[in-house]
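Participant: Whatever this is, show me its structure:
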Amino acid sequence: MCGIVAAVGSRNIVPLLIDGLKKLEYRGYDSTGIGYLSADGRVVAERSLERVAQLEAQINEKHIEAMVGIAHTRWATHGAPALRNAHPMVSNSQGVSLCLVHNGIIENHDEIRTELAVAGYVFTSDTDTEVMTHLIHQHCVQGLDLYEAVYQTTKRLKGLYAIAVMRADEPHHIIGARHGAPLLIGVGERGNYLASDTSALLSETRKVIYLEEGDVVEIALDSYRIRSIAGDFVERDVHVSELSADAVSLGLFSHYMQKETFEQPEVVANTLEMVSGAQSISPLLFGAQADEVFQSTQNILILACGTSYHAAMVARYWIEEIAQIPVNVEIASEYRYRTSVPMANTLIITLSQSGETADTIAALQHAKSLHNGLGATTLSICNVPESALIRQSQLRFLTRAGPEIGVASTKAFTTQLCALFVLTLVLAKVKSRLSVSQENDYLQQLRHLPVAMAQVLLLEPQIVEWAKAFVDKEHALFLGRGIHWPIAMEGALKLKEITYIHAESYAAGELKHGPLALVDERMPVIAIAPNDVLIEKLKSNLQEVRARSGELYIFADRDTFIEPAEGVHVINLPDHAGMLSPILHTLPLQLLSYHTAVARGTDVDKPRNLAKSVTVE
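Facilitator: Purely as a prediction, here's the structure:
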C-alpha cells in the first residue's frame, strides 16, 4: 500500500518524482503529494485528492522546480481521504521546517501524540504520520541533525513504516528509514533516490540497494550512507534490477490487467524454465537443504491472503492426492489470532506476490515461534527476490511473473500455482510416491502448459460477448467442485474487485444447503465444468439452477457433453488438462471479469478502496 519516491538530483527532479508516482499507482491510493524545497529555502507540500495526473497539472501550473524532493501516494488507514490527511506531512515552527512521507502504521501513535500535545504541538490531521513528523521536529529543535533525529525517532516507534524526510536547513540530502515496509535506494549517475518499488526508478537507474529491517539511510547527490538498527554504519550490496522500463509499460494493451492476463503463457514458461527443460525434477529448486527437509516433512501448513489463499487451497488438493502429505491452509490475517496446535516436522509455506504482505509476514513469524523446537522449516513462494518474506525463510522458490501492476492479481496467481505444482511433484518424489513414468507425464504436461494457456486466451472474443450480459447485473454466483472450487472462489473475487458486482462462490454440492434460495433469472451463475470424475455430479447441480430459472454461463472442457440451450451458455475450453486444469480454467474467469469491468466503465487497474501491496494489517 502507498508509494514513496524521493530524489536528490543535479537537475529539476519534479518530473522524475511524478513519473515515479505514476509507476506506483498500481499499489492503490486515494491521495497524493510532493514535498520540495522552494527557491526561498522553505519546505513546501503540494497535495491532491485526485489522480497523479491532477497533481502533475497543479505543479505544472505553478511552474514548480526543485533539485531535492519527496513524493507519495496514500491509501487511507488513520484518517479519511482528505487534504488535511494527505502526505507529505509538514512540521514548521521554532526555526525548523521539515516534511515527511510514510507508508505503514504506527501502533503507539496515541501515546506519542499525547506527549507532543503537552509539549505544545498542534495536530492538523487525523494521521499517525503527523506524530512521527512532529517527533522528528522535536528532536531537531533540541539540536540534533536530521539523520540523528530520524534515528532516535525510530527507537520510539512501534509498528510498520517506511519513511522519507527532508529539512529546509539541510537542503542537500534526504533521510529514509524502514521497518516492516519496503524501501530501497536507487543509485544513479545524476543523483540518488529512495523508493518503495524498483519500478518507480527504472527511468533513472537499475542499480538498487534493498534496505534491511531497522536501517536508516541518508542520500545526497553523489553519496549515501546506511546505519543499521544497532547504530553502526554498514555497507549493503548493490543489485542490478532485471526489470526494464518496457516491463511496466502498457504497450498496445488498454489496461495493465489485460496485458498481464495475456503475458501468462510467457511468464509461466519463464517460471517453469528450469523444470520443463529437465529430464527429472530436483529438490534443489527450493534450496540446498530442501531434500533433507522434505524427507522429514510430515505435515504442511500454508499461510496466505486473498488470491494467494486460493492458490494455497488448490495446492492442498494437489499435495494430498499426489504426495499424500496432510495440508492445513490458513488465512494469514486470522491464523495468529487463534489458538492452534503445532505439529512436529511441519513445512511452513508462505505465499505472496510482493513478499511484503504484512499479515503473511506476521503469520510466518508467529508460526516460527509456535513451532520452535519441533523440526519445522519455512519455505516462501514469492515474485520478489529481495522481499522480507524471502529473507525470513529458509527455503524459497521465486516465480518469474515480472512486475504486476494491476491491483487484481492475474499472472502472479498462475505462476504461484505452477510453483506449488512443482513443489507437489518434488515432495512426492522425495517421499517415493511418484513413479518415473508419472514424473515424465507430469513434466510433459508442464512443458505443454504455456501453449495450452495461449489456446484458452484465444476464447477472448466469445467472452467479450458474455460480458455484455453482466453489465447491469448486481449479483453473481460462481460454482465449482473439487479442485476447481478454489478457482470458482478466485473468479468471484476478480468480479468483485474490478466490476463491483457482488459475487459469491460455492462448492456446487452446497447449492441445496442455502445458496439455491438466491437463484432466479436476475442472478447469473458461472460454473466451471472440467471433464473429471465429478462432472456428472456437477451436471446435476446445474440442473438444480435451471429448474429455478437461473441463467447459466459454463466454462466446459470438450467431451463434457454440455450443450447450449435456452438459459444455458457454454464456452468450450481445449481438452481437459488433468491436474493442471485449474490453471487453464483461471484464464477465462479473468477475462470475463476484465471485459465486464470495461463494459461497466470501472477503473480496471485501480479499483476503489483497494491496494496492490498490502503492507498494513
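
Participant: Please make it C-alpha for all contacts and neighbour counts, starting now.
Facilitator: Fine.

Participant: From Pro88, how far off is Asp169?
Facilitator: According to CA to CA, to the nearest Å, Asp169 and Pro88 sit 17 Å apart.

Participant: likewise Ala388?
Facilitator: Following CA to CA, the distance that separates Ala388 from Pro88 is 26 Å.

Participant: Counting neighbours, go ahead and name the busier of these two.
Facilitator: Pro88 (31 against 21; other CA atoms under 10 Å).

Participant: which residues does that one contact?
Facilitator: 33-35, 45, 47, 70-72, 99-101 (CA atoms under 8 Å, 6 or more residues apart in numbering).

Participant: Next: Gly567.
Facilitator: 546, 549-552.

Participant: thought Val267 was touching Lys411?
Facilitator: Yes - shown here, Val267 and Lys411 form a contact pair, counting by CA atoms under 8 Å, at 7.3 Å.

Participant: And the strands in the stretch 301-450 of the chain?
Facilitator: Secondary structure of the stretch 301-450 of the chain (DSSP state E, counting those that start in this stretch): strands located at 327-331, 346-352, 377-382, 395-398.

Participant: structure for this one too, so we can compare:
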Amino acid sequence: MCGIVGIVGRQDAAPLLVEGLRRLEYRGYDSAGIATLVEGRIERRRAEGKLVNLENLLKVQPLGGSTGIGHTRWATHGVPTERNAHPHATARVAVVHNGIIENFQELKAELTAAGQVFESDTDTEAVAQLIDYLLIQGFDPVEATDRALARLQGAFALGIIFAGRPEMMIAARQGSPLAIGYGDGEMYLGSDALALAPLTRRISYLDDGDRAVITATSASVCDRDGHPVEREVRQTNLSGALIGKGQHRHFMLKEIFEQPEVIGGTLKTMLNPAERTITLPYLPFDLAGIGRVRIIACGTSYYAAMVAKYWIEQLARVPVEVDIASEFRYRSPPLEQGGLAIFISQSGETADTLAALRHCRANGQHCLALVNVPESTIAREADGVLETLAGPEIGVASTKAFTTQLTVLACLAVALGRARGALDRAAEAEVCRALAEVPSRVADVLRDDSAIRAIAPSIAEARDVLYLGRGTGYPIALEGALKLKEVSYIHAEAYAAGELKHGPIALIDDSVPVIVICPSDHLYDKTASNVQEVVARGGRVIFLSDRHGIARLSAKVAATIELPEVASFVAPLLYAIPVQMLAYHVAVAKGTDVDQPRNLAKSVTVE
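Facilitator: Okay, the predicted model is just below:
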C-alpha cells in the first residue's frame, strides 16, 4: 500500500525521491510528500492527490539537500489531506511510515499531556512526536529511536531523518517490508526493490524487528534484541526500465498483453515440452506424503486458489480447502501435522497471508509460498517457493500475476498427482500438451479484441452486472466481477451458475447484463440451461465460449466472445483474458483511473 523511499547521498535528493515515489505509484496512494535536510533544517513539501501535485509544488517551492525521505500515503487514520500527508515532522525529526500504530491513541494522550503538540489526525505522528520528546530529554537519535520503537505496537516500516544530522538516516521494520539499497557513496531506503531499481541493484531486506542506521557508505543493522546482525546483500534482477507503458495507453493493458510471454516463461521453469513432464523446483518435503492441502490467499489470488482446488482434487485426488487469509486464523481451524499449506501472494508481503503462514508453521504444516517476488517476506519465511515470472505488475488490478499463478498451480497439480500415483504417465503427457499450447492460444485471444470493445459501451451504462460460471468457470466469473468492480466502479456479482435459481434470478431484467463463462466441456449443457433461464426473463447475455459452444446458443444471446477450443483443464487460463479485457475497455469507456483505481492499494501490508 503506502510507499517509502529514502536517500543519504551526495547529490540533490528531491528529484531522486520523487522518481522513487513514481515507481511506487502502483501500490496505490492518495497523497505524497518528501522531506530533506536543508542546511541542517528539516524542510517538507506535501500534497494531496496524485504525485503530479507534489511535483508542481516543488517547481514553485524547490527543495535542496542530499539527505531525505519520501512517501506515498494510502489513508488509514485521517482523511487524505496535505495535513495528514507524510512525512510527519517536528523541528528535530521527520518520519515516514507504512503500517498501523495500534497504540497511537495512548501515546498521543501521554505525549499531549507532556506538552507535545500534534498537528494531524494520523497514527504516524505519534512516532515523530515520541522520538521528538525523547530527543528533548537528551537522548541521541539512535537511543531516542530505540526507546520509541520499544513503545510501538502494531505493524510498521519507518524511515527517519534528524535535524543537523545529514550523514545518517534510521530505518526500522516490524511487519511491513523495507529494503536497503547500496550505492557508490550513497545509500537508499525503499518499500521494495522496484523503487530503488534506477539507483542500485544491490539490495538487502530487513527482517522483522530490525533497526538500521544508514550512512552514505554503510548500514549497521541490529535485531529486535539489539544485537548487531548482517543481512545478506543481494543482486536484484529488477531494471530501471521495467515500468514503462511501451506503446500501450495504460499499464493494465500492457500487462494484459504481456501474458503470452510471462505464462510461457513461467511454464519453461517447470514444463519439459519434449518429454511432456512437469518438474518442480526443489521442495524440502515429499509431495507423495501429502494427504491434505490448504490454500490461503486474498483477493485475486484467492480466486486462483479456487481454480487450484478443482485441479488438485481432480488430478491428485487430495482434498483441498481454500481459505481467505483474513479469516483463516480467526476460526481456529484444526491442522493435521504434515499437511501442505500453500500461500499465494503477488507481492509476497500481504499482511493477512503472512500472518496465516506464521500460524501454519507454528502448527506443523509444510509451508509453500507462491509469489512473484522471490526476495519477499513470505518467500523467505516459507519452507519452499514456487515463483511466478510475471515481472513487476504496476496496474493495481492484477492481470498477468493471476494467470502466472494459475500456470504454477496447474503444474503443481500435475506434480502432486504424479507423486501420489493418482495421475498416470499418459494423463500427465496429455495435460502437459495442453499447457504447452496456452501461450499461443492466449496470443490468439489477444490478437483481436474488437468484439469486447464493441460490447464495452453498453456494459459501461449498466448499474449492475452478473457473472455466471460452473466448475473452474465459477472462479473466473468471480475474478471477472472483481476486475469490473475494481477498475470501472460498476457493481458486479458472480455466482455458480447452478445457484441462479436459488435467489439471484430475481435480479434478472433487461437492464442487467449477464456475462457467462461457458467453454464446451462436460458442464456446457448445464450452463446452457441457465442461459436459457436468463434469456426467458429478458436478461441480456454476453456469452463466452468456443466456436461449437457459440453455434448452439448464438441465436439466443445478446453478444458473444469467441475463444479458441482448448482442453477443459487449461480453459481457466484462457477465459481469464476476455474478462480482464472487458473490465479494461469498460473502464476506459467510463473514463476511470484504470491503473490506480480509487481507494485501492496494490500491496495490502496491514491487516
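
Participant: What TM-score do the two superposed chains give?
Facilitator: Overlay of the two chains. TM-score (TM-score structural alignment, normalised by the length of structure 2): 0.97; 605 aligned residues with a CA RMSD of 1.5 Å.

Participant: hang on, the earlier thing: need the residues touching each of Val267 and Lys411 of structure 1.
Facilitator: In contact with both Val267 of structure 1 and Lys411: Ala401, using CA under 8 Å, 6+ apart.

Participant: So between the two, which is more surrounded?
Facilitator: The neighbour comparison of Val267 of structure 1 against Lys411 (other CA under 10 Å) goes to Lys411, with 28 against 21.

Participant: in structure 1, what residues pair with the longest helix along structure 2?
Facilitator: Across structure 2, the helix with the greatest residue count (assigned by DSSP state H) is helix 425-447. Mapped onto structure 1 using TM-score structural alignment, helix 425-447 of structure 2 covers residues 436-458.

Participant: what does that stretch rub up against?
Facilitator: Applying CA under 8 Å, 6+ apart, the external contacts of stretch 436-458 of structure 1 come out as 262, 264-266, 268-269, 272, 275-277, 279-281, 425, 573-574, 577, 580, 584, 587-588.

Participant: Identify the residue of structure 1 aligned to Ile508 of structure 2.
Facilitator: Using TM-score structural alignment, Ile508 of structure 2 sits opposite Val519 in structure 1.

Participant: For its match, list the residues it contacts.
Facilitator: 545, 548-550.

Participant: Kindly report the same for Thr133 of structure 1.
Facilitator: Per CA under 8 Å, 6+ apart, neighbours of Thr133 of structure 1: 89-91, 98-100.

Participant: Among those residues, name the buried ones.
Facilitator: Among the contacts of Thr133 of structure 1, the ones that count as buried by 16 or more other CA atoms under 10 Å are 89-91, 98-100.

Participant: Tabulate these (TSV), appending distance to Leu347 of structure 1 and secondary structure.
Facilitator: Shown next, in TSV, are these (distance: CA to CA, whole Å; DSSP: H, G, I helix; E, B strand; the rest coil):
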residue	distance to Leu347 of structure 1	secondary structure
Met89	44	strand
Val90	47	strand
Ser91	48	strand
Leu98	47	strand
Cys99	45	strand
Leu100	41	strand
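
Participant: Against Ile100 of structure 2, how distant is Asp146 of structure 2?
Facilitator: Taken as CA to CA, the span from Asp146 of structure 2 to Ile100 of structure 2 is 18 Å.

Participant: Comparing the two, which residue is more hemmed in?
Facilitator: Ile100 (23 against 15).

Participant: Can you verify the more buried one is assigned to a helix?
Facilitator: No - secondary structure of Ile100 of structure 2 (DSSP: H, G, I helix; E, B strand; the rest coil): strand, not part of a helix.

Participant: Contact partners for the residue mapped onto it from structure 1?
Facilitator: In structure 1, Ile100 of structure 2 lines up with Ile105, judged by TM-score structural alignment. For Ile105 of structure 1, the contacting residues are 77, 128, 159-161, 616, by CA under 8 Å, 6+ apart.

Participant: Correct me if wrong: Lys468 of structure 1 contacts Tyr594.
Facilitator: No - contact criterion CA under 8 Å: Lys468 of structure 1 and Tyr594 do not qualify, at 11.5 Å.

Participant: more crowded one of the two?
Facilitator: Shown here are Lys468 of structure 1 and Tyr594; by other CA under 10 Å, Tyr594 has more neighbours (27 against 16).

Participant: Please identify the residue in structure 2 that aligns with that one.
Facilitator: That one, Tyr594 of structure 1, aligns with Tyr584 by TM-score structural alignment.

Participant: That match: what's it in contact with?
Facilitator: 252-253, 484, 487-488, 594.
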